[in-house]
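Novice: Quick one, fold the following:
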Amino acid sequence: MQLNESLTKLETFRDDTELQFSVVYGPPKIKCRNPKEHILLILDSSFNPPHWGHYTLIERAIESYGQEPNVEVHVLLLLSVNNADKGEKPAAFDKRIDMMYLLSKTLKDEFQNLIPTVALCKSARFVDKSSDVRKNLFEIGKIVYLLGFDTITRVLDPKYYLPKTLKEAMGEFMLHTEFFCLTRGEEGKNDSQDIVNQGKYVEDISNGACEPTIPKEWGSKIKIEVNQNEYCSISSSSIRKDLMKRQYRTVENKLPYRILEYIRVNDEKAKSSIFI
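Specialist: Down below sits the predicted model:
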């Protein structure tokens, strides 16, 4: 894929009312050959912009799930173009696709046997996204969504599924899906107790303390690990604030060099920040 192809691929996808999912980079289908167990790690994010926090989440998940010799791990970077909470601004979707592609190249540098997939979807809910992924990319095997702790609490908040119960809405989905989370906050600072409480959230689910709202068997489907301190406080919104002022040096340690250079070049072309 060439970076200048992203806009064309995006427009084609949007214009086709029949399409709900489209691979823009990587293999059109992930072939799951026996006898290995195949696991698809999905980072579903706004990528606005992709940063070392995103990379670390993927890296930690690969290390966690890919230790066994009979396991083959795949990675999907997924962008929903119909996100109800976050619109297309401040960075246009084609620019984000370019940056997702550059993130995938950064992953490939470290994990040379990995061929990450970059894809678009039109669904907003995890249940529907998984259905699209199963239909179009990854028919069998385990799906693992990579999330921050705040996101997992929202995913399991029953108010988003009314009038259905959480179990009615997500029961089938949870049979073949897991969540991998990194904690928010830093160990050894004021956040230490909060990190302990985040781990207890999963323990409470497993012990049945959240029933009948959240079935206790779902606790085994959530893996939570303590985040690395140096990346705990990275946020896309704070990075954008600096980039809008073209303070590139301020964010040099927050996002991969390829992505920062891409932003610099496109800012120069536009004579303005791509995040305005």
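Novice: From now on I want contacts and neighbour counts done on CA atoms only, so please keep to that.
Specialist: Fine.
Novice: Strands along the stretch 101-250 of the chain, start to end?
Specialist: In the stretch 101-250 of the chain, the strands defined using DSSP state E, counting those that start in this stretch lie at 117-121, 142-148, 177-182, 222-225.
Novice: Can I get those in JSON lines including mean neighbour count and distance to Ser130?
Specialist: Converted to JSON lines, those look like this (neighbours: other C-alpha atoms under 10 Å; distance: least, C-alpha to C-alpha, whole Å):
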{"stretch": "strand 117-121", "mean neighbour count": "24", "distance to Ser130": "10"}
{"stretch": "strand 142-148", "mean neighbour count": "21", "distance to Ser130": "8"}
{"stretch": "strand 177-182", "mean neighbour count": "22", "distance to Ser130": "9"}
{"stretch": "strand 222-225", "mean neighbour count": "19", "distance to Ser130": "17"}
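Novice: Would you format those strands as a markdown table with distance to Leu7 included?
Specialist: Converted to a markdown table, the strands of the stretch 101-250 of the chain look like this (distance: least, C-alpha to C-alpha, whole Å):
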| stretch | distance to Leu7 |
| --- | --- |
| strand 117-121 | 12 |
| strand 142-148 | 26 |
| strand 177-182 | 31 |
| strand 222-225 | 36 |
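Novice: to compare against the first, here's another:
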Amino acid sequence: MPQPSASPPDPADKMAAAEVSFFSKALAGFAKSNSKFEVVCTISRRHVLPTPFPASNISPTPTTASSLPSPLVAPSRQRSQIHNLVILDSSFNPPTRAHMKLATSALVDVRSPLRQPDTPYLSTRLLLLLSVNNADKAPKPASFEQRLTLMLALARDTHVELAALDDPARPLLDVAIDIGLTSEPYFHNKSNAIAVSPFYARPSFPSASVDRPTPDQIFLLGYDTVIRIFDPKYYPKTESPTIPEGLPADATPMQIALTPLMRRARLRVTTRPDDQWGDEAAQQAWVADKVDALGGPTEQWASKIELGAGDSSTQGVSSTVAREASQAGDTEKLSQLVGPEVLARLATLKPYDA
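Specialist: Okay, here's the model as predicted:
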């Protein structure tokens, strides 16, 4: 009796397996390198949307086009100088529409001619950063290679969102999206590892500007993360510390650790009103009244922090809620919490199934 023929493998399953394998090898290579920071993948708009890409032709599932190049290649450094590096550092467990909104709103603001009227084309990149040594969270339930695969899906969703917001005649939002790994658990060390990495360094050619050896860093954070950054418990006293130039000899361990970060970076913070931290006004007041005192009289840390209310469309959206919806098999609710590409990968990988 003839046996029924096996059904052909699902293309989505094959692609997801290839992505997990790619990131598994990237993680192994990163661990062997003893590096503190590495970009493992770069996703350009051309990897996601066909060219030309007028807004009227944008598809909700653009990555199904077989003619698009694969983003699973070793990233190459940008040939021109990078001026702004927008950094979204998270556990991405899983990445949600709130993550995507943080990224897109920051890029719209940074690339706006109103923000930089004289030079609206200053080069900008987005870095999705995953720490494999998180100070507060263990790597569960999704594995790191699964999270990186979901971050790739987030990058695709973000490109579609940016293209829909962009002006095809003057595409300010066509930015490269990097996926990076760091072994550093704390923000000031992550910032330094990125700053000293050759990947974002000023290109070494004669016409390159010398006033910006590395990009300005713009970290996208929630208010709860800012509270942790300025918590003294993360900065124990050390013997013979290297005190940054301009700080007094009696600088606190926090000032010694955070001053380089606050001199090179800006913190773009989404307020999170709740019973513990108060409403938005209370959070604004805490930054205005406390942060400068923590930094000392010479640094003016509060001026480097930009607070803003979260978007109403992502209220109640969190990775915890998304995990619960995924575990419950509630696809309808999950589709409201994550982008379509992330949703498709969650359906294939099932990282949160019991």
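Novice: Could you report the TM-score for this superposition?
Specialist: Overlay of the two chains. TM-score (TM-score structural alignment, normalised by the length of structure 1): 0.85; 262 aligned residues with a C-alpha RMSD of 2.5 Å.
Novice: sorry, back to before: what's the closest of the strands of the stretch 101-250 of structure 1 to Asp132 of structure 1?
Specialist: Closest to Asp132 of structure 1 of the strands of the stretch 101-250 of structure 1 is strand 117-121 (C-alpha to C-alpha; 7.8 Å).
Novice: Show the secondary-structure elements that the closest one is packed against.
Specialist: Contacts defined by 3 or more C-alpha pairs under 8 Å, 6 or more residues apart in numbering; DSSP states H and E place strand 117-121 of structure 1 against strand 21-25, strand 71-80, helix 93-110.
Novice: Same list (those) but as a markdown table, adding mean neighbour count and distance to Glu63 of structure 1.
Specialist: As requested, these are exported to a markdown table (neighbours: other C-alpha under 10 Å; distance: least, C-alpha to C-alpha, whole Å):
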| stretch | mean neighbour count | distance to Glu63 of structure 1 |
| --- | --- | --- |
| strand 21-25 | 21 | 23 |
| strand 71-80 | 21 | 10 |
| helix 93-110 | 20 | 12 |
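Novice: quick one: which of the ones you listed is nearest Arg33 of structure 1?
Specialist: Comparing those against Arg33 of structure 1 with C-alpha to C-alpha, the closest turns out to be strand 71-80 (9.5 Å).
Novice: what's the matching range in structure 2 for the closest one?
Specialist: Using TM-score structural alignment, strand 71-80 of structure 1 lines up with residues 122-131 of structure 2.
Novice: In CSV, list the helices and strands packed on strand 117-121 of structure 1 along with distance to His51 of structure 1.
Specialist: Shown next, in CSV, are these (distance: least, C-alpha to C-alpha, whole Å):
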stretch, distance to His51 of structure 1
strand 21-25, 19
strand 71-80, 13
helix 93-110, 8
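Novice: out of these, nearest to Phe179 of structure 1?
Specialist: Ranking those by proximity to Phe179 of structure 1 (C-alpha to C-alpha) places strand 71-80 first, at 13.9 Å.
Novice: Give me the mean deviation of that closest one from structure 2.
Specialist: On superposition with structure 2, the mean distance recorded for strand 71-80 of structure 1 (mean C-alpha distance after the TM-score superposition for structure 1) is 1.1 Å.
Novice: now that strand, how far from the chain's geometric center?
Specialist: Its chain's average C-alpha position is 9 Å from that of strand 71-80 of structure 1, according to C-alpha atoms, centre = their mean, to the nearest Å.
Novice: Over to stretch 226-238 of structure 2?
Specialist: Remark: stretch 226-238 of structure 2 is offset 22 Å from the chain centroid, using C-alpha atoms, centre = their mean.
Novice: Go through it and flag the buried ones.
Specialist: 226, 229-230, 235 (16 or more other C-alpha atoms under 10 Å).
Novice: ditto for stretch 79-86 of structure 2
Specialist: Buried residues in stretch 79-86 of structure 2, counted by 16+ other C-alpha under 10 Å: 81-86.
Novice: just to revisit the earlier point, out of the helices and strands packed on strand 117-121 of structure 1, which gets nearest to Ser220 of structure 1?
Specialist: Across those, closest to Ser220 of structure 1 is strand 71-80 (C-alpha to C-alpha), at 18.9 Å.
Novice: ok, which stretches of structure 1 are helices?
Specialist: 6-15, 52-65, 93-110, 126-136, 149-155, 166-175, 192-206, 236-244, 257-270 (DSSP state H).
Novice: among these, which is the most enclosed?
Specialist: Stretch with highest mean neighbour count among the helices of structure 1: helix 93-110 (a mean of 20; mean count of other C-alpha atoms under 10 Å).
Novice: whereabouts in structure 2 does it align?
Specialist: Counting by TM-score structural alignment, helix 93-110 of structure 1 sits on residues 144-161 of structure 2.
Novice: mean shift between that stretch and structure 1?
Specialist: Counting by mean C-alpha distance after the TM-score superposition for structure 1, stretch 144-161 of structure 2 comes out at 1.0 Å.
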